[in-house]
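**Q** sequence and predicted structure below; questions after.
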Amino acid sequence: MHLHGTSQINAAGRLEIGGCDTAELAARFGTPLYVFDEALIRRRCREFMDAFRATGLRFQVAYASKAFCVMAMCRIAEEEGLSLDVVSDGELYTALRAGFPADRIHFHGNNKTPEELEMAIDAKIGCIVVDNFTELYMLNEIAKEKSARVSILFRVTPGVEAHTHEFISTGQTDTKFGFDIGNGSAFRAIREAVSLSNVDILGVHSHIGSQIFETDGFKLAADRVCDFAQNVRKELGVTFPVINLGGGFGIRYTEGDTPLPVGQYVQAITDSIKAKLAEYDYPMPEIWIEPGRSIVGDAGTTLYTIGSTKDIPGVRKYVSVDGGMTDNPRPALYDAKYEAFLANRANDPSEETVSIAGKCCETGDMLIWDLELPKTKPGDLLAVFCTGAYNYSMASNYNRLRRPAVVFVRDGEADLVVRRETFEDVAGKDVVPERLRKQAVAKS
């Protein structure tokens, strides 16, 4: 089993993360439980920052908060010197409430509402990443009404298809995101923005996908974005101060995943931009990137308590846990793969092949197929690794299950950063119309 960060097997034969025994964490906070290795999160942040510092270029590393957005995570990003990208008013509110510096926040999204744009402008955030013509004109009008000027990046699609799942590929031509370079809409957007009164053009943003294990896609995207930048400078006289190549850097979920060292991604991106712009004698812009999964993904572990089993002779043995697609929808959405073992019996040898089932009323609520484990019994603790990205963020209350708690562990201390939902949280916002109350009284 591949252990990440500070994870280790302690003398009691139990999984320990950040110096904390996971069996004790489960007893204290309950399960399912998201456990984050704070030291590993900070190490990942520093890997990106150090890789860019080594290039000598001006840069920003913006944590893509959609991967995992809670106030404690925003505080870590701020302390480590990262910027932050958000894609909704809820993420923006979380960042601002956490005290994150507004001038280091970037706002993404393909369908920002007028209310979201007003909120961003009022907060004086660093920039808004414009995704379409509707947004461009609306943003300019709102800024005009507020007597404000707004710095913007244009999200462009460079026509690069990353080698990833089709639902998380975003750099190709046929996507809901951004202005296409190939069909000329990106150029038209820049030309329109030049004539608008209340926007300032910072540059362009490109994102080609997620969970990428090679640099070729990033290099090709960099070349095409730089070619576009030169064309804009030549035809419109606009020189971009910023080029943003997005994120998508892969992590290791299972043995077959082969992510590159952070520095290799950064070097490939910056070398490509420098080489291409040198051909045009183009002033070197500030380089931005947006890692999300690669900051928090392998720092997260989800703990479950094992309950019932179902053995179908000659077919399969199902082992059920007290969570499932409500706290980790990625296997159902993307056929995502995970590794796991028994956290309370980590040294016990594997004896059987089982499949880990969630407790939702869905046949497709399966977390892991064909996992080698010791013979399990009710009450055993299953640890599923690399659940830090897009698990808590995408969690739901399907079947009215309560979303789990989240703890950060470091140096033997465990800090609760999100409380487990209560029944009141689940039903507390329900409203029963008076006419239905009357009917209930009448029937009784």
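**A** It's in. Keep in mind the model is a prediction, meaning the values are calculated, not measured.

**Q** C-alpha from now on. contacts and neighbour counts both.
**A** Fine.

**Q** tell me which helix or strand comes right after the helix or strand hosting residue 354.
**A** With elements taken from DSSP states H and E, the one containing residue 354 is strand 352-357. Under the assignment DSSP H and E, the closest C-terminal helix or strand after strand 352-357 is strand 366-373.

**Q** buried stuff in that next one?
**A** 366, 367, 368, 369, 371, 372, 373 (16 or more other Cα atoms under 10 Å).

**Q** first-to-last residue distance for stretch 275-292?
**A** One end of stretch 275-292 to the other measures 27 Å (Cα to Cα, to the nearest Å).

**Q** need the residues that contact that stretch.
**A** Judged by Cα atoms under 8 Å, 6 or more residues apart in numbering, the contacts made with stretch 275-292 from elsewhere in the structure are 57-68, 85, 223, 226-227, 230, 240-249, 270, 274, 389.

**Q** repeat for stretch 90-107
**A** Residues outside stretch 90-107 that contact it (Cα under 8 Å, 6+ apart): 65-66, 69-72, 74-75, 78, 83-88, 120, 123-129.

**Q** between the buried residues of strand 366-373, which is nearest residue 323?
**A** Residue 323 has its nearest neighbour among the buried residues of strand 366-373 in residue 367, at 9.3 Å by Cα to Cα.

**Q** just checking, the closest one touches residue 356?
**A** Yes: the pair residue 367 and residue 356 passes the contact test of Cα atoms under 8 Å, sitting 5.5 Å apart.

**Q** helices along the stretch 101-250 of the chain, start to end?
**A** Along the stretch 101-250 of the chain, the stretches classed as helices by DSSP state H, counting those that start in this stretch are 114-123, 133-145, 185-194, 216-236.

**Q** and here's the other structure:
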Amino acid sequence: MPTAHPSGWAHADGALRGPHWLSAPEDPNALLPQLWSTTAEKTDGVLSVGGVTLPDLVAEHGSPAYVLDEADFRARAAAFRDGFADFDVFYAGKSFLATTVARWVAEEGLHLDVCSAGELLVAERAEFPMERVGFHGNNKTVAELERALTLGVGRIIVDSFTEIERIGAVAVELGRTARVMVRVTAGVEAHTHEFIATAHEDQKFGFSIASGDAFEAARRVLATEGLTLLGLHSHIGSQIFDTSGFEVAARRVLALHARIASELGHVSPEMDLGGGFGIAYTSQDDPQTPADLATRLGKIVDDECAIFGLERPRLSIEPGRAIVGPSMCTVYEVGTVKRVALDGGQHRTYVSVDGGMSDNIRTALYDADYSATLASRASGAEPTLSRIVGKHCEAGDIVVKDEFLPGDVAPGDLVAVPATGAYCRSMASNYNHALRPPVISVRDGQTFVVLRRETVEDLLSTDVGA
């Protein structure tokens, strides 16, 4: 049986060879276009995004920094809007949300999914049309529900029997009607190309279809004053690259939809298929276009509806990562380069940067793969398998596990990591009292601050000690 290395996965046998899909490039200065936003390009080795070179951006705004390509974000939002023309497309705000981004989402005609009072507050601040907002979460407080109903959010996704009672009570007290969807677990979990249809009811989200809880939840919603049932909501996973898992889930969710219509006399007008559409983090990833996804998902639902003799409900999806993920990169400054001698005459090159797990926890948390490039100059050096690490007091503080960088990378160089739009800033922390980086939007050669860099005053503002 394989066992974990006591110092962590990064030290396991074979780690020095890198993953099977990573090979040394002919030119370590070149970009892989599929990993970057559409305006990213290199001139004489210097990376620019939105017409702004990263050295110039760092000179103005400092390092590290998240760089958000506005034109690319809007184009990806529009691609989902147009590709899913007969769906409602909810941008998943948990991936990355700021007032500016919420306004872009509204201007591109998308809906917005939020899952906390804070995210709802940003939507309110951006004057987002509340009828186009959905409110998720497995433990919404009375205060959150009161605010959501007072603002007139378009739908609330219910996640427990307690919450059904809670929403109903708040709705009656406020004299409102809450439009709700029942989140169900269909017994399908999707991880890239593996679809396993058993043993995935053990999670905090949703009502199990298999146990009967989902049907009972729908019955209680219909019986509760102040609530109206819009339909069922299903989410099967993240970073999904084909639609096989959706097919299995849709069959089970539509069977429940049909049972609710038959036994409870309610034909729900809507159904949400969730999100989780994959993006390219490395050369091994090959995502589908929104138009292709829409065609395939629509056909899956149409085929299942025909089997059950049902009219197709109004469908919705919730892309977040698929829109903002590729639209953002993170730029760092190299602080040290260390070539560590290992057993058997092998070496590992560690490239330490001025950020790390405080601005991108996904590598440590999910064993996520990322790519990187030298962003500030051209190099004629041979490509060297390197590991980009952060400055935090953790052995697992790794930003990019394996990447071929030029062998002469040195302190003062800039490196950039693509596809960091989703969850990196959203999950950023002040670990080791780090200051969270800014988000700088770029477009047509101009920079705009979306979120400013934290300051020492911000850091100490909650420290009330003498």
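**A** Okay, I see it. Here the structure is a predicted model, which means the values were calculated and not measured.

**Q** residue 77 of structure 2 is in contact with residue 106, isn't it?
**A** No: under the criterion of Cα under 8 Å, residue 77 of structure 2 is not in contact with residue 106, lying 10.0 Å apart.

**Q** end-to-end on stretch 291-302 of structure 1?
**A** From the first residue to the last, stretch 291-302 of structure 1 extends over 21 Å; the measure is Cα to Cα.

**Q** kindly report the same for stretch 306-320 of structure 1.
**A** The stretch stretch 306-320 of structure 1 measures 6 Å between its terminal residues, going by Cα to Cα.

**Q** now do stretch 277-285 of structure 1
**A** Distances were taken as Cα to Cα; on that basis the terminal residues of stretch 277-285 of structure 1 are 9 Å apart.

**Q** that one maps to which residues in structure 2?
**A** In the comparison with structure 2, stretch 277-285 of structure 1 aligns to the range 305-313 (TM-score structural alignment).

**Q** distance between that stretch and the chain's centre?
**A** Its chain's C-alpha centre lies 31 Å from the corresponding centre of stretch 305-313 of structure 2 when counted by Cα atoms, centre = their mean, to the nearest Å.

**Q** what's the nearest residue to the equivalent of residue 111 of structure 2 over in structure 1 if we skip its chain neighbours?
**A** When structure 1 is aligned by TM-score structural alignment, residue 111 of structure 2 is paired with residue 83. Spatially, and ignoring its direct neighbours in sequence, residue 83 of structure 1 is nearest to residue 62 (4.0 Å; Cα to Cα, 6 or more residues apart in numbering).

**Q** one step back: settle it for me: which of residue 77 and residue 106 of structure 2 has more neighbours?
**A** A side-by-side neighbour count of residue 77 of structure 2 and residue 106, using other Cα atoms under 10 Å, places residue 77 first with 27 against 18.

**Q** residue 299 of structure 1 -> structure 2?
**A** When structure 2 is aligned by TM-score structural alignment, residue 299 of structure 1 is paired with residue 327.

**Q** just give the number of residues close to that match.
**A** Using other Cα under 10 Å as the criterion, residue 327 of structure 2 is surrounded by 31 other residues.

**Q** and residue 66 of structure 2, by the same measure?
**A** 27.

**Q** can you find the partner of it in structure 1?
**A** In structure 1, residue 66 of structure 2 lines up with residue 34, judged by TM-score structural alignment.

**Q** ok, that match - contacts?
**A** Remark: with contacts taken as Cα under 8 Å, 6+ apart, residue 34 of structure 1 is in contact with 300, 301, 302, 303, 387, 388, 392, 404, 405, 406, 407.

**Q** give me the next element, helix or strand, following the host helix or strand of the second one.
**A** In the assignment (DSSP H and E), residue 301 of structure 1 maps to strand 300-312. The helix or strand immediately downstream of strand 300-312 of structure 1 is strand 316-321, counting by DSSP H and E.

**Q** since we're on the match of residue 111 of structure 2, how many residues are nearby?
**A** Using other Cα under 10 Å, the number of residues around residue 83 of structure 1 comes to 25.

**Q** quick one, what contacts it?
**A** 60, 61, 62, 63, 77, 104, 105, 106.

**Q** in strands only, show me those residues.
**A** Of the positions in the contacts of residue 83 of structure 1, 60, 61, 62, 63, 105, 106 sit in strands, assigned by DSSP state E.

**Q** returning to what we had before: distance of the match of residue 111 of structure 2 relative to residue 107 of structure 1?
**A** 11 Å.

**Q** looking at structure 2, name the residue matched to residue 98 of structure 1.
**A** Going residue by residue (TM-score structural alignment), residue 98 of structure 1 aligns to residue 126.

**Q** how much space between that match and residue 334 of structure 2?
**A** Here the criterion is Cα to Cα. By it, residue 126 of structure 2 lies 36 Å from residue 334 of structure 2.

**Q** please name the nearest non-neighbouring residue to residue 399 of structure 1.
**A** Going by Cα to Cα, 6+ apart, residue 399 of structure 1 has residue 360 as its nearest residue, at 6.6 Å.

**Q** contacts only, for the counterpart of the one you found in structure 2.
**A** Under the alignment defined by TM-score structural alignment, residue 360 of structure 1 is paired with residue 392 of structure 2. By Cα under 8 Å, 6+ apart, the residues touching residue 392 of structure 2 are 355, 356, 357, 358, 431, 432.

**Q** run a quick check on the first one versus residue 390, I expect a contact.
**A** By that I understand residue 355 of structure 2. Yes: counting by Cα under 8 Å, residue 390 is a contact partner of residue 355 of structure 2 at 5.2 Å.
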